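> no FASTA, just this:
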């Protein structure tokens, strides 16, 4: 038997409720007469018939105003207003009958107000009692999980109301930092101080705490989470306040803590002038638009009302998906403010195709290019060196030369902290790509303003460590970390996209922008925090009785312990507090151009030794032992590996580094 619904048809249930309401109204009328000792005399029969007719019409009125559409278990304030409206209608009908049937000397003006109050008590009270009975029945046969709600504000009160009508959680206590409300009762639940948490968890056998503070800053939430981390509970949170107000989610849709809350990093509000400078009213191209960073850039761009947004990617389904999402976002914006719709064009293609890139930029009169397309997974590029070089280096060079040829105004490359003194092929290819743009700016003197934006790991991007840890914890572990000392910079994808757009607007040509990533995070500390906040204990040499073990797997090929954002020490601020401008050395175009030709020949002949050699010559600090993680690397002796030479020899006398 389903405890949430009585096993009867909807029509039968409504009919039973109508009969009960008719009885309640009749009882209210009878008590009204008896309380005032009214005797209808010879008109008694007529009064009974007339009152019966009034009750019938009242019940039909209840049906008409929707009183029987509300489910008893989920009746709230809105249903209470409907009951009040229906009872008022019934009192009016009863009063009409009363004053029409009886003579003046038999009338008592108090009878109608008494009937109204009694009917309201009976109709509303019966529903309230029925709701409590159903809730009690559900809790007895299917007990809810006791939870503590942290935050007794408006969101906390909404959450309590939603959970009390649900079937999963039973709120047993509020916890709040405000001393003014500690000890008070909110929605029937007592408010406690955070110092009482350990005792509350023990007394109520609580396994989960729900954080109901959607408007709190990330720094405030981090401080709270640090206090909760040592407790043996799973901490969850309600959705963001904006998402609840926009109707995307409901307050009771609790979820795991976001990594942003653990980092405590608050986003600086974007400068709207910088955001729109290269986008509003212009034609914009985003390469790699189906990726995590590219798609978020597209969302930000659509909000800035470009005349046209061109999406380019080789991933068919991802491109289809992001095109559909952006069209819906654009249409909703147009409905909201009546603005002209942005033209959205999705194109399948590869950035290494020079003809395609020139055709796209010419056909759609592209003003601004955000070049996101790249292979970014270090282990994968280590095992696919030729494709990594081809896509990251030549994809950037081809796109940049096409932009220059077609008179594109701004070209912004999305780079990475792994380009700084790289220890892996991916980082080396990204630094090579940066130098291509720097060299083109000086050598060609074109109208295109080239710039690049360098930042660290993006939370929520494909391959991010956070969803991996969450999955491993949910499966009972172990959580795998490459090294106990490895650290990384983190930033949300939304903040990264906003800063990229703003940095590109400040470029003057050849700029290397570095985003303020705040302090680096130790990956093992992040893993420990996630384990604790998901309600488990870490199992290690200090605690053999823990739940989840952390295993160290060793650094992967090409992986660093620490990432850097700057090659040199020369860095200046900009008009944005989170964006810096670096002054860095680079190879001139007359040196890079023959290297590019040699690199292309090496890729064509699948000569990994030549590729390794050229990357080492072009990228300062890149010194891999071999490229032996690539399955295409042929077994060679140590001597042959050390003497590997490019298919076309790089210039013997490389021109000294130039500084911009």
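On my side now, so go ahead. Here the structure is a predicted model, which is why all the values come from computation and not from measurement.

> only C-alpha atoms for contact and neighbour calcs from this point on.
Noted.

> next, the contact list for residue 542, please.
Under the criterion of Cα atoms under 8 Å, 6 or more residues apart in numbering, residue 542 has no neighbours.

> any idea how far it is from residue 481?
Distance check for residue 542 against residue 481: by Cα to Cα, to the nearest Å, it reads 18 Å.

> could you do residue 46 as well?
Counting by Cα to Cα - residue 46 and residue 481 are separated by 87 Å.

> same question, residue 289
Residue 289 sits 30 Å away from residue 481, going by Cα to Cα.

> please apply the same query to residue 147.
32 Å.

> looking at the two, which one has more neighbours?
residue 147 (25 against 19; other Cα atoms under 10 Å).

> just the element for that one, please.
strand 145-150 (DSSP states H and E).

> roughly how far out does that strand sit from the chain middle?
In this view, strand 145-150 has its centroid 24 Å away from the chain centroid, taken as Cα atoms, centre = their mean, to the nearest Å.

> ok, now stretch 90-102?
59 Å.

> residues in contact with it: which ones?
40, 43, 46-47, 50-51, 54-55, 57-58, 107, 112-113, 115-116.

> now those: which count as buried?
40, 47, 50-51, 54-55, 57-58, 112, 115-116 (16 or more other Cα atoms under 10 Å).

> what's the closest of the residues you listed to residue 294?
Ranked by distance to residue 294 (Cα to Cα), the buried ones among the contacts of stretch 90-102 are led by residue 58 at 61.0 Å.

> which residue, other than its chain neighbours, is closest to residue 418?
Nearest non-adjacent residue to residue 418, counting by Cα to Cα, 6 or more residues apart in numbering: residue 427, 4.6 Å away.

> helices or strands next to the helix or strand encompassing the one you found in the packing?
If you go by DSSP H and E, residue 427 is part of helix 425-444. In terms of contacts (3 or more Cα pairs under 8 Å, 6 or more residues apart in numbering; DSSP states H and E), helix 425-444 is packed against helix 378-383, helix 385-389, helix 395-405, strand 449-454, strand 585-586, helix 589-604, helix 608-618.

> quick one: contacts for residue 24?
119, 122-123.

> mind running it again at 6 Å?
By Cα atoms under 6 Å, 6 or more residues apart in numbering, residue 24 lies in contact with residue 122.

> now swap in the one 5 residues further on and tell me
Neighbouring residues of residue 29 by Cα under 6 Å, 6+ apart: residue 115.

> comparison target, given below:
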């Protein structure tokens, strides 16, 4: 019968609640009168019964309007109990007024006694039903997932209330604060972090992080502590996002690499953010890429008069245009959005666009960045990264653009691949142009890998772990710098405002991360073990596949040691060797001829001879060039 009642439609449950509350109000009134007069045998006149009837009707109306019957018993919380108390107090007031206007002989103290009695009769059964439902939903009966919540503060408490009880069983809370150990929160005990090991032995399968606004450095410390326990660790959306509806409790996610890095953000310099953007016409090339799109988002926040999105890929342009258009409409931003398709290798189109819209600031993010793909497509990689930058810069000079910011990469430093060498060559082009003219201020910003960009190892590792492995790492010693896309974009904007002309700025990327350590941590935080010679019974194997063509073990951010600080603690200015414009132009002319005739060997030699610090012993693997070489050898052999 109880099961049938619990599974009944909401409308049926509300009718039952209304009937019960009618009886409860009547009993509360009778009990209050008996307690006041000290007698169970009380003759009620027509006036008292009229006052009671009015009280019942008006009280039920108040209960309905206050939402008492919208609350779900199994999720009943303190605010719901407070609502019940307010409703009963209003019911007591109605009883007093009804007694007065009907001229009934209800003692003046009865409404006060009635309020206390009604709270017990109406609130207690609801609490009892809630506990019965929770008892029936214990994990032993329904096989729910046993979890711990790390954080016994406001965020942890709200998370415990928001988690669906038919899916999770909360075994307790974990908190670093010794004063909380042994206390009870939301009917669950609070334990010290040292207790996680013993609790895991009782069937705990997952820890949910509820650390609120704790700094990222503390979050990283907590994750590192849990990592060795081989227990699945996940995090949930911020409580504010849950309350506002931006996220739901279903959006529980795995630990991201930014959680592992523990890098606390630095407050941006607002003057630097506004300087090149606010009330200006700004253009972003490669606007649909991972860096370009984030630049567009942050540029929009600084309220340019016009934001020009320039992108080669139609779908990428469509996506970022839709996102920014919605943002402009939602917040009624005074920004004109212009979406243009095109290639940075079309100099005349670039100049026409810049002149037509009066572009004042350019962020040049358009580039081919995937090392192995550029190695297989050398000519197009050089055309896009070197000549695309050159043509865009020349168009900017003729269109009298004030500021031009190049998004560079740490792979430009002592590169072992064509992609990195092409980006360093692009830097040399802008440094040469800075000497040739003073119309446009050229600035270069160099940084390492950004999390969540196309080709990032993190989603690849996560998918490989989900599939049961192996997790593939190219080399056991390979290391990389990492930074989140929003932080990189924010620093790029600020660095671009500090440039005087020809400056190379380097972003502080923190400590380099060993990729195999990253893979190991991700496996452990999934609650799994690494399978290797020392642990043949482990879950996931890490497989080293060998370095790819042009790949380095270690990335660097500086070519030399001559670096100075700036007004921002995470932005440095690099003083590096560069060429005069005539010297740069000569290299460009020779590169142009080699690319035109598809002589990839000459292209590579020219990049090595230029002061790009490019060194490579890898054989050429450009797909078209190799095919042509093979065809030529066949012709020679036939002739012979």
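Structure's in. What do you need? Everything numeric here is computed off the predicted structure, so don't read it as measured data.

> sorry, back to before: give me the subset of the contacts of stretch 90-102 of structure 1 that lies in helices.
46-47, 50-51, 54-55, 57-58, 112-113, 115-116 (DSSP state H).

> okay if I get these as JSON lines plus distance to residue 517 of structure 1?
Output for these, formatted as JSON lines (distance: Cα to Cα, whole Å):
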{"residue": "46", "distance to residue 517 of structure 1": "85"}
{"residue": "47", "distance to residue 517 of structure 1": "82"}
{"residue": "50", "distance to residue 517 of structure 1": "79"}
{"residue": "51", "distance to residue 517 of structure 1": "76"}
{"residue": "54", "distance to residue 517 of structure 1": "73"}
{"residue": "55", "distance to residue 517 of structure 1": "71"}
{"residue": "57", "distance to residue 517 of structure 1": "70"}
{"residue": "58", "distance to residue 517 of structure 1": "67"}
{"residue": "112", "distance to residue 517 of structure 1": "71"}
{"residue": "113", "distance to residue 517 of structure 1": "69"}
{"residue": "115", "distance to residue 517 of structure 1": "69"}
{"residue": "116", "distance to residue 517 of structure 1": "66"}
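
> return the closest of the residues you listed with respect to residue 185 of structure 1.
residue 116 (31.5 Å).

> how close does residue 386 of structure 1 sit to residue 608 of structure 1?
Taking Cα to Cα, one finds residue 386 of structure 1 at 7 Å from residue 608 of structure 1.

> swap that for residue 107 of structure 1, sorry
From residue 107 of structure 1 to residue 608 of structure 1 the distance is 107 Å (Cα to Cα).

> ok, residue 141 of structure 1 next?
According to Cα to Cα, residue 141 of structure 1 and residue 608 of structure 1 sit 68 Å apart.

> please identify which of the two sits among more neighbours.
Applying other Cα under 10 Å to residue 141 of structure 1 and residue 608 shows that residue 608 carries more neighbours, namely 25 against 9.

> that one matches what in structure 2?
Correspondence of residue 608 of structure 1 to structure 2, assessed by TM-score structural alignment: residue 600.

> what number of residues are in the vicinity of the equivalent of residue 592 of structure 1 over in structure 2?
Superposed on structure 2 with TM-score structural alignment, residue 592 of structure 1 falls opposite residue 584. Counted with other Cα under 10 Å, the neighbours of residue 584 of structure 2 add up to 20.

> all strands for the stretch 201-350 of structure 1, in order.
208-211, 234-237, 255-256, 283-287, 308-313, 343-348 (DSSP state E, counting those that start in this stretch).

> so what does residue 430 of structure 2 match up with in structure 1?
In structure 1, residue 430 of structure 2 lands on residue 437 (TM-score structural alignment).

> and its match, how many neighbours?
With other Cα under 10 Å as criterion, residue 437 of structure 1 counts 28.

> distance of it relative to residue 213 of structure 1?
Counting by Cα to Cα, the gap from residue 437 of structure 1 to residue 213 of structure 1 is 45 Å.

> with residue 141 of structure 1 instead?
Taking Cα to Cα as the criterion, residue 141 of structure 1 is separated from residue 213 of structure 1 by 32 Å.

> just residue 456 of structure 1 next, same as before
Counting by Cα to Cα, the separation of residue 456 of structure 1 from residue 213 of structure 1 is 29 Å.

> ok, residue 483 of structure 1 next?
Relative to residue 213 of structure 1, and taking Cα to Cα, residue 483 of structure 1 is found at 35 Å.

> what about the two, which has more around it?
A count of neighbours by other Cα under 10 Å puts residue 213 above the other of residue 483 of structure 1 and residue 213, at 23 against 18.

> what's the more buried one aligned with over in structure 2?
Looks like residue 213 of structure 1 aligns to residue 211 there (TM-score structural alignment).

> so its match touches residue 151, yeah?
Yes: with contact defined as Cα atoms under 6 Å, residue 211 of structure 2 reaches residue 151; the gap is 5.4 Å.

> who touches both of those two?
Joint contacts of residue 211 of structure 2 and residue 151 (Cα under 6 Å, 6+ apart) do not exist.

> returning to what we had before: just give me the closest of the ones in helices among the contacts of stretch 90-102 of structure 1 to residue 472 of structure 1.
residue 58 (60.5 Å).

> and the closest one, what pairs with it in structure 2?
Match for residue 58 of structure 1 (TM-score structural alignment): residue 59.

> now residue 387 of structure 1
In structure 2, residue 387 of structure 1 lands on residue 380 (TM-score structural alignment).

> now do that match against residue 345 of structure 2, distance only.
In terms of Cα to Cα, residue 380 of structure 2 sits 10 Å off from residue 345 of structure 2.

> could you pull out the strands for the stretch 501-640 of structure 2?
Using DSSP E, counting those that start in this stretch, strands in the stretch 501-640 of structure 2 cover 503-507, 513-514, 530-531, 540-544, 563-565, 571-574.

> highest mean neighbour count out of those?
Compared across the strands of the stretch 501-640 of structure 2, strand 503-507 shows the largest average neighbour count, a mean of 25 (mean count of other Cα atoms under 10 Å).
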